[in-house]
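> pasting the sequence and the predicted coordinates here, then a few questions.
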Amino acid sequence: MTITYRVDVEDAHAHLFRVTLRVPRPAAEQRLSLPVWIPGSYLVREFARHLSDLKAEQGGQPVPLAQIDKATWLASCRGRGELTVTARVYAFDTSVRCAFLDAQRGFFNGTGLCLRVEGREAEPQRLQLGTLPRGWQAATAMRAVKVDAAGRGVYEAADYDELVDHPFELGSFWRGRFEAHGVPHEFVVAGALPDFDGERLLADARRICEAQIAFWHGARKPKAAPAPFERYVFLLNTCEDGHGGLEHRASTALLSARRNLPQRGRSETSDGYVELLGLISHEYFHTWNVKRLRPAEFASYDYTHENYTQLLWFFEGFTSYYDDLILRRCGLIDTPRYLKLLARTVSGVAATPGREVQSVAQASFDAWVKYYRSDENTPNATISYYAKGSLVALALDLTLRRDGSSLDEVMRALWAASGGGPIAEADIAAALQRCGGRSYAKELAEWVHGRDELPLKGLLYSAGVEWQAQPATLAQRLGLRVSESALTGIKATHVLRGGAAEAAGVAAGDEILAVAGWRVRRLDEAQRLMTPGQGSEWLVARDQRVLTLAVTLPRDAALGAPVQLAADAKPGKAAQALREAWLGR
């Protein structure tokens, strides 16, 4: 008496999956619905828009299937005989959140394919991979019931939540395996070039996984450290351009530019590869911090509408803090490189006017309509709870370390106190007080719920890190963000609040043609044509009109100069000890 789903590749060229749902002993009026969002990505995505040709039957006879809202259907059943529902699903979204299908590759999350049998969500659910193109494999972390060597066959989940928390990768892909503290891990890579160095990726991923398991549970040798999963699967799709990831309970779906993969015969660590390793570290850390430790509001997901929380600064921001930090601690990057990455975040937050408009707690709540629906005004209206949340974590960590504790201890204390379950902000405050020996209510009020600047300069100095202001680019001095290409020229993408570009009337979408009578094709070229404190004539194109604007170049960046961070070569003993405890030796 198990609810079952069968997924077939109906037409790869038309990007169509065929999904068949079988419901034993259905209700007389059986409601079926498709989620409107996927946990971990806070936007209503309306997956039902990709469904078509829904049909229902019992015993070979048609069953009336009425649509009652955008994502819900009502099957009027006759008796308790098995209900069969079929649907086509259009799949052509290359992101990690939806579904994709073409002649080379397939991918899906259950939230986009599997109708929820309302009232039966707690029952076991099975998924069978049916017709697949010749030579294709399948990879997933869902428990296999009966599958062949290529991974094709039947899988089972304990309930609907688990069913939709195991994405599937389909196609001809590279796969490799390793163990981290005795736990099996699998890495799947689609779209890689022939010179991809899989062994290096496995070795580096293993170091990340071992460091994180030890972070949360301690490294017990020779006995394996515990982990909240029996096996883990990385599903990495590589393409010409792209970056992203989505966490799941025992796997993650990753997207990266294929040029970021390591290459055989090349030992250097490129910035792109560091970006990929940071993504791997980020999503793996989520296995603990958001998939198990999670906002109290997410104790039970409601798939029909937005699920609000003010805690994304903790679950996304603190994860963003630890992703690169763990790369440093396990030796995949050195201290100068880590500080360079940290300085980029510090500078980016300082150059975002929205930090004075919304706190990270407010930004978390508004993620559904602001962060995930970004536009030309987003930097002026909100702040990234990823970026500023990571800096809140940094500030708390360095403060705790001066108090004789650390954020590491707080994270482990939260895990132990909650049993790896839902938590509220009061639990975070309690763990901070328990570990730090005092209340951190003032810091939480100012840094999380307030909009004041974080005291990072002094805290970093206490950890033996020098803070050096750097010269601002022309765009930073003007409060302007642009895109540049030979095809479209210089286009203003964002005009920042309070900057000189806004004061002069520059608007997002303007094409910058000339400055002081000279044609410019890169904004930096205009630096030589402008004098600080004086106005310059800009020629811009807007809606087929050519406008003349008077732009005055300020002497400094209105939103704060970019920052460079460097390890003090001769720190005091206390600062050196704090830095080594924080970053590792």
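Right, received. Where do you want to start?

> going forward, measure contacts between C-alpha atoms and count neighbours the same way
Fine.

> what sits against H13?
Residues counted as contacts of H13 (CA atoms under 8 Å, 6 or more residues apart in numbering) are D102, A103.

> secondary structure element for it?
For H13, there is no enclosing helix or strand under DSSP states H and E.

> for it, give its distance to G106.
11 Å (CA to CA, to the nearest Å).

> comparison target below:
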Amino acid sequence: MTGLCLGAISALMTSPAMGAPPPPPPPPSLPATVLAPAAPDVQTWPGTIALEVDATDLAHRLLKVSQRLPIAPAAQGGPLTLYYARFLPGAHGPYGDVARLAGLTVLAGDRRLPWQRDVTDPFAFHLNVPAGVSELQLAFQYTAPVKHGGDRISITREMLGVEWETVLLYPAGPAAAAIRVKPRLRLPVGWQPATALRSPAGQPARAGEDGWVDYAEVGLETLVDSPLFAGRYTKRIELDPPGTPHAVALNLLADEPGQLVATAAQLAAHKALVQQADKLFGHRPYRQYDFLLALSDEFGGIGLEHHESSENGLEADYFSDWDKAIRGRELLPHEYVHAWNGKFRRPADLWTPHYNTPMRNSLLWVYEGLTQYWGHVLAARSGLSTPEQARDRLAAVAADAQARSGRVWRSLQDTTNEATLGPGHTAEWEDWQRSSDYYDEGLLLWLDADTLIREKSGGKKSLDDFARSFFGRTPQQRADGSIQPLTYTFDELVTALNALQPHDWAGFWRERLNRTGTVAPLDGVSHAGWQLRWRTEESRFSAQERGWSGPEGDERPQDMAYSLGLRVTSDGKLDQVYWDSPAFQAGLAAGMQVLAVNERSYRPERLTAAVTANIDGKAPIQLLVKDGDHFFSARIDWRGGLRYPALERVSATPDRLDAIYKAK
């Protein structure tokens, strides 16, 4: 394919050989409202958008974009609206960042066309197409983040990520599935890509000696749902035997070659994840599946689902420090489950025709909550975590849910609106304000549902049966081979649960989702034969837990959440203070800095010793605290000692948790 040349477009606009440029056309007139989308069978976009992305400018973290946009005869000589994606699948809200688009130019042949941004929707660009113009040439840059501490770093000297919606303007009118795109990408020489996209021959594409990679023509919906990772050091590992239909691959990228090395046992656990998912759901709802896994201390951490792939970013020591990567090993199972729950079977109010139509998130407790549950379970069944680690993880989830004081005023159902709020809002008092609680609290509610089904059926049925009956449908392919999402409603979900195990499932969910009060949703833990208890030492899971990759996630704060009600970093900065906790009542808040404990400079071990010393109430904790330019003394008379969550077995009850975690 002849490439679109950014330099040629620029030269065409400035070449003296052209003589005096023609007078510019009048600015576009703004429509009263941005054009509404049409159904795919009502309106399609003629021809194919040719998209080229040059990703070689690593120094400036720039993606340079060229597009050729065909124009139908009926649209020539009239207004045209172009969209930049705003409402992003997986983010469930308005997380597109049009401010990162820069340098936009639109050409009709040798004429530069003026454009005008919509005054109420900054993601819409209006222009007039001159009569007789059958194609427009677009060029712009995507300015990726360059500094740590702000937005996620997506381009480093060793690897990069391309989310196609960030490097594309698309026409308003048709649905995304009705717009065809032919993508092409240029990588630094020697780099190789990983993506669910395939070459025109239907194989995983590789970059040529000049760095260019060509992909087959796809619908815009498929393109946006098929992001790309690329890097200097890569490895592709097939997780299925050769010749397996709908095969799954693990695509690794790392800062250094040695970080790609995995043991046979580690790879066996990743292969077992695929096998256990097969046994859970009974079929594969995709053409092929690619895990994209970046192991890096520079590339930003991420976990984002797609139908035939997932974007995953973890610490560089994922394999080399296996014992300390406990929570990170639930990431891949979670994103993989989304291939069934969220992408293939999708809540009806979360489906939209394109990326500038708002989504509605009423069923995120299914989309994310049930996925969180099965991701947790599949990690244990596959050996990515041990049963002990899984119980430690569940104890941490239960303890955090119990500490969510905000449930007295805000229901779990209301938290499904969190993503709709979009970027930029803060939650300094996260336990009181509540956040995306439908993830982990959803895990607890679906554990409750699973144990209830097991109990009422005498152990003959479980949520595994629901996985096969509700999510195990045979997928339908569109004419271009892509998978057609199958939507569902709350009523359809309830009907399917009742068909499996008769119960008042509508009442079950409505009561748990809409209630407020102080009671945490721990019924599933007790029905599983366990109970939440407190110990004076952290579990191995908690002690070794780390955040996702990136400098901002390297340090785990000292955890006094369930005693003093705070988390504090090694330099004394208060990372979190819990609402109405002893620390809160002492006047502490996140962002302050503890300088001294009982008149000695702050060290984690000194704070631990001080909490233990006051069990009898004779040695209240004295803290010297810095708040900006102010210093003050805070006194905390906490007598409960150190408190860390653990699950304790309830004797004479069935251990349903062991049955849930057991490999199939």
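Right, received. Where do you want to start? For clarity, every value in this text was computed on a predicted model and none was experimentally measured.

> next up, the contacts around the residue nearest in space to the middle of structure 1.
Note on structure 1: the residue nearest the mean C-alpha position is G245, at 4.9 Å, using CA atoms, centre = their mean. Shown in contact with G245 of structure 1 (CA under 8 Å, 6+ apart): V96, T252, A253, L254, L255, L279, E283.

> just give me the match in structure 2 for it.
Using TM-score structural alignment, the partner of G245 of structure 1 in structure 2 is G303.

> and R555 of structure 1, by the same measure?
Checking TM-score structural alignment: R555 of structure 1 goes with G640.

> kindly report the same for R344 of structure 1.
That one, R344 of structure 1, aligns with A396 by TM-score structural alignment.

> that older thread, ok, and the most crowded of the contacts of G245 of structure 1?
Neighbour counts for these peak at A253, which has 28 neighbours (criterion: other CA atoms under 10 Å).

> now that residue. Nearest residue, chain neighbours left out?
L235 (4.8 Å; CA to CA, 6 or more residues apart in numbering).

> A strand includes L539 of structure 1, no?
Yes: L539 of structure 1: assigned to a strand according to DSSP: H, G, I helix; E, B strand; the rest coil.

> could you pull out the helices in the stretch 401-550 of structure 1 for me?
Ranges of helices in the stretch 401-550 of structure 1, per DSSP state H, counting those that start in this stretch, are 407-418, 425-436, 441-443, 456-462, 474-478, 500-504.

> show me what the second one is packed up against.
Helix 425-436 of structure 1 is packed against helix 407-418, with contacts defined by 3 or more CA pairs under 8 Å, 6 or more residues apart in numbering; DSSP states H and E.

> mean deviation, the helix it packs on versus structure 2?
In the superposition against structure 2, helix 407-418 of structure 1 averages 3.7 Å from its aligned positions (mean CA distance after the TM-score superposition for structure 1).

> quick one: buried residues of that helix?
L407, D408, E409, V410, M411, R412, A413, L414, W415 (16 or more other CA atoms under 10 Å).

> which one of those residues is nearest to D524 of structure 1?
Of all the buried residues of helix 407-418 of structure 1, D524 of structure 1 sits closest to L407, with 41.2 Å by CA to CA.

> gap between the aligned partner of the closest one in structure 2 and L444 of structure 2?
Aligning on TM-score structural alignment places L407 of structure 1 opposite L463 in structure 2. As judged by CA to CA, L463 of structure 2 and L444 of structure 2 stand 13 Å apart.

> equivalent analysis for L82 of structure 2, please.
L82 of structure 2 is 43 Å from L444 of structure 2, by CA to CA.

> those two: which has the busier surroundings?
Neighbours per residue (other CA under 10 Å) separate L82 of structure 2 from L444, with L444 holding more: 26 against 20.

> tell me the contacts of the more buried one?
Y373, A398, P521, L522, G524, V525.

> cool, D427 of structure 1 as well?
L414 are the contacts of D427 of structure 1 under CA under 8 Å, 6+ apart.

> do I have it right that E298 of structure 2 meets I153?
Yes: counting by CA atoms under 8 Å, I153 is a contact partner of E298 of structure 2 at 7.2 Å.

> tell me which of these two has more neighbours.
Applying other CA under 10 Å to E298 of structure 2 and I153 shows that E298 carries more neighbours, namely 24 against 21.

> what residue of structure 1 matches up with Q372 of structure 2?
Aligned partner of Q372 of structure 2 by TM-score structural alignment: S320.

> and its match, that one's in a strand?
No: per three-state DSSP, S320 of structure 1 lies outside any strand segment and is helix.

> skipping adjacent residues, who's closest to it in space?
Residue nearest to S320 of structure 1 in three dimensions, not counting chain neighbours: S390, with 5.5 Å by CA to CA, 6+ apart.

> ok, back up a step: and the match of G245 of structure 1, that's in a strand?
Yes: counting by three-state DSSP, G303 of structure 2 is located in a strand.

> before we move on, the earlier item: what's the closest of the contacts of L444 of structure 2 to Q137 of structure 2?
Set against Q137 of structure 2, the nearest of the contacts of L444 of structure 2 by CA to CA is Y373 (46.9 Å).
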